[in-house]
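**Student:** this one's sequence-less:
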C-alpha cells in the first residue's frame, strides 16, 4: 500500500507541470496558405463547392438559406501547430460542406471564425487554438444557393 501511494505521488508530481502547457495558444492562420497546402484527397472531397470568407462575402446573385456552425479538433501531438491547425481547418470545411449540402446549398458565405463563441471575421485568416494535445477551429457561415 505504501509503495502504491508513493507511486501515486510521484506520478502526480510528473503530471502537474504539464498543466502549465495545457492552455490554448490562439493563432491567426493564413487561409490562402492552408488552401495551397491542402492535400489532394481533401481537395477531391470538397470538389467545386464554394467557400467565401469574411463579412459580406456572399455573391450578389445568391440567397442565404440558413446559418451553420462547426467546431473541429485534431490531434496535435508531435505536429507543428501549423500542420495541426490546418488539419482542423480542413475538417471544419468538410463539415460545413456536409451541413450546407444537407440544406441543398451550393456554397457557404460570410464564413468567420467562432472560437469559444467569439466571432472574428477575416477574408485572410482563421483563428486556431493550439494546446498541448489538440488543435481546434470553429467556423460559422451562411448557406447560399
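**Tutor:** Arrived safely. All values derive from a computational prediction rather than experimental measurement.
**Student:** For the rest of this, base every contact and every neighbour count on C-alpha atoms.
**Tutor:** Will do.
**Student:** helix/strand/coil for residue 16?
**Tutor:** Classification of residue 16 by DSSP: H, G, I helix; E, B strand; the rest coil places it in helix.
**Student:** no wait, residue 57
**Tutor:** Relying on three-state DSSP, one would call residue 57 coil.
**Student:** surely it meets residue 112?
**Tutor:** No - judged on Cα atoms under 8 Å, residue 57 makes no contact with residue 112 at a distance of 10.4 Å.
**Student:** Compare these two and say which is more crowded by neighbours.
**Tutor:** residue 112 (25 against 15; other Cα atoms under 10 Å).
**Student:** need the longest helix for the chain.
**Tutor:** Scanning the chain for the longest helix, with DSSP state H as the assignment, gives helix 81-102.
**Student:** other SSEs contacting whichever helix or strand residue 4 is part of?
**Tutor:** If you go by DSSP states H and E, residue 4 is part of helix 2-15. Contacts defined by 3 or more Cα pairs under 8 Å, 6 or more residues apart in numbering; DSSP states H and E place helix 2-15 against no helix or strand at all.
**Student:** another structure for you, compare them:
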C-alpha cells in the first residue's frame, strides 16, 4: 500500500513538473495623469525637477547631462492592476528624480516606457506589465539642465 501511494505521488509530481508555469504578464497602457493624481505622487515628486514625457515640448535646454533607465516592480497581491501599476510608476518616477538630483539636472525629458528594452513613447500613457504577484514599469529618459 505504501509503495503504491509513493508511486502515485512520484508520478503526479513528474506530470506537474512538465506542465508550464502559469504566470500572468498583462501589458497595460495606463494614463500618466491618473498615476500622478494618486499616492500623493505630485507631492512626493515635488517641483524641483520637471518631467516631460515622449515628445512633449520643453523649455529651451541649456545642456544635456546624461541618459539613464529604471525598472521598478511592486507587489501586486491584493491590489487591482491599476493600483499596482500606479505604484510601480511612482517608484520609477522617484528613481528618475533621484538620478536627476544626483547629476545636477533640473528636468527629465523624453521619458519613454522601456519594458524589456522595447521603447514606447507617449505624452499621455505609460506601459505597465501586471502579473499575479508583481507588476512593473520601466522608463528611459534624458537628464538636462533647462535654461533659466
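**Tutor:** That came through, no problem. Since the model is a prediction, treat every value here as computed from it, not as a measurement.
**Student:** So after superposing, what's the score?
**Tutor:** The TM-score (TM-score structural alignment, normalised by the length of the first structure) is 0.83; 140 aligned residues with a Cα RMSD of 2.6 Å.
**Student:** just checking, what packs against the longest helix of the first structure?
**Tutor:** helix 40-46, strand 64-75, strand 107-113, strand 125-130, strand 134-144.
**Student:** As JSON lines, these with distance to residue 52 of the first structure would be great.
**Tutor:** Putting those into JSON lines (distance: least, Cα to Cα, whole Å) gives the following:
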{"stretch": "helix 40-46", "distance to residue 52 of the first structure": "14"}
{"stretch": "strand 64-75", "distance to residue 52 of the first structure": "13"}
{"stretch": "strand 107-113", "distance to residue 52 of the first structure": "4"}
{"stretch": "strand 125-130", "distance to residue 52 of the first structure": "12"}
{"stretch": "strand 134-144", "distance to residue 52 of the first structure": "9"}
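**Student:** Which one of those lies nearest to residue 28 of the first structure?
**Tutor:** If you check each of those against residue 28 of the first structure by Cα to Cα, strand 125-130 wins as the nearest, at 4.8 Å.
**Student:** on that earlier part again, mean deviation of the longest helix of the first structure from the second structure?
**Tutor:** Mean deviation of helix 81-102 of the first structure relative to the second structure after superposition (mean Cα distance after the TM-score superposition for the first structure): 0.4 Å.
**Student:** So which bits of that helix are buried?
**Tutor:** Within helix 81-102 of the first structure, the residues that count as buried by 16 or more other Cα atoms under 10 Å are 81-82, 84-97, 99-101.
**Student:** number of nearby residues for residue 80 of the first structure?
**Tutor:** Neighbours of residue 80 of the first structure (other Cα under 10 Å): 11.
**Student:** what's the answer for residue 29 of the second structure, then?
**Tutor:** So residue 29 of the second structure, with other Cα under 10 Å, has 15 neighbours.
**Student:** What of residue 34 of the first structure?
**Tutor:** There are 19 residues near residue 34 of the first structure, going by other Cα under 10 Å.
**Student:** same check, this time on residue 17 of the first structure
**Tutor:** 10.
**Student:** same question, residue 72 of the first structure
**Tutor:** Residues near residue 72 of the first structure, counting by other Cα under 10 Å, number 18.
**Student:** when you align them, which residue in the second structure goes with it?
**Tutor:** Under the alignment by TM-score structural alignment, residue 72 of the first structure pairs with residue 72 in the second structure.
**Student:** my read: that match touches residue 134, true?
**Tutor:** No - taking contacts as Cα under 8 Å, residue 72 of the second structure lies outside contact range of residue 134: 10.1 Å.
**Student:** Residue 95 of the second structure matches what in the first structure?
**Tutor:** By TM-score structural alignment, residue 95 of the second structure lines up with residue 95.
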